[in-house]
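Asker: Sequence first, predicted model second:
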Amino acid sequence: MINRRLRVVLAEDSVVLRDGMVELLGARGCEVAATAGTAPELLAAVAEHRPDVAVVDIRMPPTHTDEGIRAAVEIRERTPATGILVFSQHIETALAARLLAGGAAGIGYLLKERVARTSDLVDALHRVAAGGTALDPEVVTGLMRGGRRDRVDALTAREREVLELMAQGHSNRSIATRLVVSERAVEKHVAAVFTKFGLRATATDNRRVKAVLAYLGLGAD
């Protein structure tokens, strides 16, 4: 059970949706340190409050195109310890790739219509705050279409299933439950992925994140 209280900055230009999310997140044990309706307000709020996670809508005033993603990229550059969770009505594969190009650690991208429960959103916030990933399955599919297939050709069908669920942010235990296999079996598949991708264990590298980037065709050669 998750007990740590997360500090969140929420960027959403719809006042009704923003207020509703503040109430829902507060009821789930999150502290919404500030809200923002524009990208400049978001940047100022993150700089002031240094939250665990910034929840960002892609399309914000004034043009409602990519202001949110541009702000998210800037947040990553200025305060890399702040996680980013894009929460959008749209699948913007090119924009997601732009954000992930700087590294997938602490990055999430969820579609609003697919978050059926507030607990799903809060779980994603905690994964992102801890340096993990939380990518919507449709976003993963879209990124894979533009990725390099040769990176995954060496994987078995089961290993690809495991890696896709890793990209969505699932733990080994969660993957085991979804695939109806033992957690030990999942550990073996994950280890095989690391080996085939040439990802050696180090004191600082997050191999799960590196494997996800390679899977999506965004990792370094």
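Answerer: Yep, it's here.
Asker: Going by C-alpha atoms from here, please, whenever you check contacts or count neighbours.
Answerer: Fine.
Asker: got the residue ranges for the strands in this protein?
Answerer: Using DSSP state E, the strands of the chain run over 7-11, 31-36, 53-56, 83-88, 107-111, 133-135.
Asker: Can you lay out the ones you listed as JSON lines showing mean neighbour count and distance to residue 203?
Answerer: Output for these, formatted as JSON lines (neighbours: other Cα atoms under 10 Å; distance: least, Cα to Cα, whole Å):
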{"stretch": "strand 7-11", "mean neighbour count": "25", "distance to residue 203": "28"}
{"stretch": "strand 31-36", "mean neighbour count": "20", "distance to residue 203": "32"}
{"stretch": "strand 53-56", "mean neighbour count": "27", "distance to residue 203": "24"}
{"stretch": "strand 83-88", "mean neighbour count": "26", "distance to residue 203": "21"}
{"stretch": "strand 107-111", "mean neighbour count": "27", "distance to residue 203": "21"}
{"stretch": "strand 133-135", "mean neighbour count": "28", "distance to residue 203": "19"}
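Asker: let's bring in a second model and compare:
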Amino acid sequence: MRVVLAEDSAILRDGLAALLGRRGHDVVAAVGDGDALVAQVAALAADGALPDVVVADVRMPPSHTDEGLRAVLALREAHPGLPVLLFSQWVETRYASRLLAGDARGVGYLLKDRVADVGEFVAALGRVAAGETVLDPEVVGQLLGASRSREDGLDTLTPRERQVLDLMAQGRSNGAIAETLFLSYGAVEKNVAAIFTKLRLPPDAADHRRVLAVLRYLGAAD
């Protein structure tokens, strides 16, 4: 994969670049703030060489609030579908919700603690680059807690269907869900189909029902 990194800590930035390089990936740019990230991706796009995925910290200079988030949102607007993986020191549900509010395919949000698990981080990066939605389990838990009061069909789900949807929200495939819950693949498919039905998400080639179900679950979409 061709990767662009944005992280204001030079030590972490260089460490991530080295880590990805050892795993066979090409870090084509590594920058320290949101403006530089937008400019670097624009330059690559002008050369017809968009990266396969962008990795950015949420908080970067100058204010250390949401510069990284705003940068990746601008990039997704300029380059629809560009895969982006944000990471943060803390769970910040308002930022995760803003990231997920548009097309959530090819979007990831992880806590920095996950980066310490090299295998998990690289696997998440690959899934985001492939167009999947990958969310940290702690982010899922807090977003779910914020959406408990919504009248959106979630109260019709069985406990098993909620387990399946929770794992879907973490970016797990049906095969991975089956392995985690000790179910057959067919049983997972039946649960997923029931979730779509109960959340009133009919088949539609214009929408990605799996992503819509996750957004409903997290309270990030009406």
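Answerer: Looks like it came in fine. Remember, predicted model here, so these are calculated numbers, not experimental data.
Asker: What does the superposition give as a TM-score?
Answerer: In this superposition the chains share a TM-score of 0.92, using TM-score structural alignment, normalised by the length of the first structure; 215 aligned residues with a Cα RMSD of 1.3 Å.
Asker: right, and the strands of the first structure - which one's nearest residue 23 of the first structure?
Answerer: strand 31-36 (9.0 Å; Cα to Cα).
Asker: nearest to residue 209 of the first structure, of the strands of the first structure?
Answerer: strand 133-135 (7.3 Å).
Asker: Mean deviation, the closest one versus the second structure?
Answerer: Compared with the second structure after fitting, strand 133-135 of the first structure has a mean deviation of 0.5 Å; criterion: mean Cα distance after the TM-score superposition for the first structure.
Asker: Quick one, which of the strands of the first structure gets closest to residue 158 of the first structure.
Answerer: The nearest among those, by Cα to Cα, is strand 133-135 at 19.4 Å.
Asker: got the contact list for that closest one?
Answerer: Applying Cα atoms under 8 Å, 6 or more residues apart in numbering, the contact partners of strand 133-135 of the first structure are 85, 104-110, 124, 127-128, 167-170, 209.
Asker: Relative to residue 52 of the first structure, which of the residues you listed is nearest.
Answerer: Of the contacts of strand 133-135 of the first structure, the one sitting nearest to residue 52 of the first structure (Cα to Cα) turns out to be residue 128, at 8.7 Å.
Asker: residues contacting the nearest residue to residue 98 of the second structure once chain neighbours are set aside?
Answerer: Excluding the flanking residues, the one nearest residue 98 of the second structure by Cα to Cα, 6 or more residues apart in numbering is residue 220, at 7.8 Å. Shown in contact with residue 220 of the second structure (Cα under 8 Å, 6+ apart): 97-98, 100-101.
Asker: Burial check on residue 78 of the second structure, number of neighbours?
Answerer: 12 (other Cα atoms under 10 Å).
Asker: Next one: the spatially most central residue of the first structure from residue 97 of the first structure, what distance?
Answerer: Nearest to the mean C-alpha position of the first structure, counting by Cα atoms, centre = their mean, stands residue 108 at 1.5 Å. To residue 97 of the first structure, residue 108 of the first structure is 12 Å away according to Cα to Cα, to the nearest Å.
Asker: Residue 109 of the first structure now?
Answerer: 11 Å.
Asker: cool, residue 197 of the first structure as well?
Answerer: 20 Å.
Asker: Residue 52 of the first structure too?
Answerer: Distance from residue 52 of the first structure to residue 97 of the first structure, by Cα to Cα: 22 Å.
Asker: can you check residue 20 of the first structure too?
Answerer: 29 Å.
Asker: Between those two, point out the one with more neighbours.
Answerer: Each of residue 20 of the first structure and residue 97 has its neighbours counted (other Cα under 10 Å); residue 97 has more, 21 against 12.
Asker: In this structure the more buried one contacts residue 143, no?
Answerer: Yes - using Cα atoms under 8 Å, residue 97 of the first structure makes contact with residue 143 at a distance of 7.1 Å.
Asker: What is the burial count for residue 89 of the second structure?
Answerer: 12.
Asker: Could you find the closest non-adjacent residue to it?
Answerer: Leaving aside its sequence neighbours, residue 89 of the second structure sits nearest to residue 112 (Cα to Cα, 6+ apart; 5.3 Å).
Asker: quick one, what contacts the one you found?
Answerer: Taking Cα under 8 Å, 6+ apart as the test, what residue 112 of the second structure contacts is 87-90.
Asker: Go through the residues you listed and flag the ones preserved in the first structure.
Answerer: Using both residues aligned by TM-score structural alignment, their matches' Cα atoms under 8 Å as the contact test, the members of those still in contact in the first structure are 87-89.
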